[in-house]
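A.B. asks: The following block contains a protein sequence and its predicted model.
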Amino acid sequence: MNDLDAKAANVLGAVGLLVAGAVREAVTGVVGAGGVLGEALIAIKDQPGRTADWLASVLRISQPGSAHLVRRLTEAGWVARGTARDGRSRPLRLTEAGERVAADALAARQAVLAQLSERLTRRQRQELVEIADALLGPEARTEQLLAELCRLCDRDSCPRCPVHAGWLRVCGRDGGGWDGGDS
């Protein structure tokens, strides 16, 4: 590995930590607790009707951890459990209060990410979009990975998501990629 390759890899790791920490802090400020509460709310918002087992796999937590998480979300009044079709797994959906908290968490996430991206020139932001497309698109090899990678995304901000496009390519459908837009 040459100096540029080593530095690029190292800097990518540092940027990842910067972004993850800033997002975690912003979402935690809204949700009132750290961990996966915010991720769970946003994942359920994006895919209502999924089960606690699905949520556990997306958040990469244990089944008991998922059960505890769903209980906390239910006790907070943010999640309602539906009627089970198979008698065991009950679909999850956000309550009105949960929808508000999820929307607030996404807004806080977007605000902190906008602050970070404002440090870049328009050209650098376009290059960042292209870099993200190159890094994220190939990772979406399954629907599960798609859900994992987008578990904290504001899908309205990203109509041509590189992760979804990558997953569509895996499925044999043209998914395009980010066009960068004007934002």
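C.D. replies: That came in fine, so what should we check first? Residues are numbered from 1 along each chain as shown.

A.B. asks: can we go C-alpha only for contacts and neighbour counts from here?
C.D. replies: Will do.

A.B. asks: State the number of residues packed around L4.
C.D. replies: Counted with other C-alpha atoms under 10 Å, the neighbours of L4 add up to 9.

A.B. asks: Put this next to the previous one:
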Amino acid sequence: MHDARLENLLGAAALAINDVMLADVHGAGAVSGSSAAALVTLMESPGISVTDLGKRVRLTQSAAVRMVDSLAAAGLVGRSPGAGRLVSVNLTPSGRDTADRILAARARSLAELVSALDDAEREAMTSLLAKLLARLYGEIGDSNVLCRLCDRAGCTRSAVCPVGQAERDRKA
């Protein structure tokens, strides 16, 4: 069944949610959306290469280098030699604090949004979003990209992450 209204509502909501969330994230970290995602990614994957970090936040190699240069100049990340020609990137204490503020701002904006739902609606939305995220994993194929600005502990505290499960299912 084709439901143009549902698709339109979903598209408008997705865009508006992203706008609100990223505005709050930017305010908390004073960095771009890509840089915010990079800081959060480095919390989960310290020491990854500039190249891998760029892939996870969907930047070209040259754009990733410029982003890391900017984050290093701001004192949020440091570089160290990795294997071969690779350079690993790690958060500084200031970078970790900024990443924590980014995740807190993201959580506040999303909590405010879902406060309009009652308990039954929240449960239904949780189930529907889990299903949509598993489907999106099939499209994107990389949990690190899909969950680049996620509070991973928050997602897995009381249930299995649908993206992680989709990834495990694909590998099985």
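C.D. replies: Thanks, I have the structure now. Since the structure is predicted, the reported quantities are computational estimates derived from the model, not experimental observations.

A.B. asks: Can you calculate the TM-score here?
C.D. replies: Here the TM-score for the pair of chains, by TM-score structural alignment, normalised by the length of structure 2, is 0.92; 169 aligned residues with a C-alpha RMSD of 1.7 Å.

A.B. asks: Which residue of structure 1 is paired with L136 of structure 2 in the alignment?
C.D. replies: Aligned against structure 1 by TM-score structural alignment, L136 of structure 2 finds its counterpart in E139.

A.B. asks: is it true that that match touches G166?
C.D. replies: Yes - contact criterion C-alpha atoms under 8 Å: E139 of structure 1 and G166 qualify, at 7.3 Å.

A.B. asks: Give me the more crowded residue out of the two.
C.D. replies: Neighbours per residue (other C-alpha under 10 Å) separate E139 of structure 1 from G166, with G166 holding more: 26 against 17.

A.B. asks: Show the contacting residues for the nearest residue to the more buried one once chain neighbours are set aside.
C.D. replies: Spatial nearest neighbour of G166 of structure 1, chain neighbours left out: G137 (4.1 Å); criterion: C-alpha to C-alpha, 6 or more residues apart in numbering. Contacts for G137 of structure 1 (C-alpha atoms under 8 Å, 6 or more residues apart in numbering) come out as P162, V163, H164, A165, G166, W167, G177.

A.B. asks: Which members of those are positioned in helices?
C.D. replies: Per DSSP state H, helices hold the following members of the contacts of G137 of structure 1: P162, V163, H164, A165, G166, W167.

A.B. asks: Mind putting the residues you listed into JSON lines with distance to E143 of structure 1?
C.D. replies: Below are those laid out as JSON lines (distance: C-alpha to C-alpha, whole Å):
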{"residue": "P162", "distance to E143 of structure 1": "14"}
{"residue": "V163", "distance to E143 of structure 1": "10"}
{"residue": "H164", "distance to E143 of structure 1": "9"}
{"residue": "A165", "distance to E143 of structure 1": "12"}
{"residue": "G166", "distance to E143 of structure 1": "10"}
{"residue": "W167", "distance to E143 of structure 1": "7"}
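
A.B. asks: Just flag the most distant two among those.
C.D. replies: The two members of these with the most space between them (C-alpha to C-alpha) are P162 and W167, at 8.5 Å.

A.B. asks: Brilliant, that's me finished.
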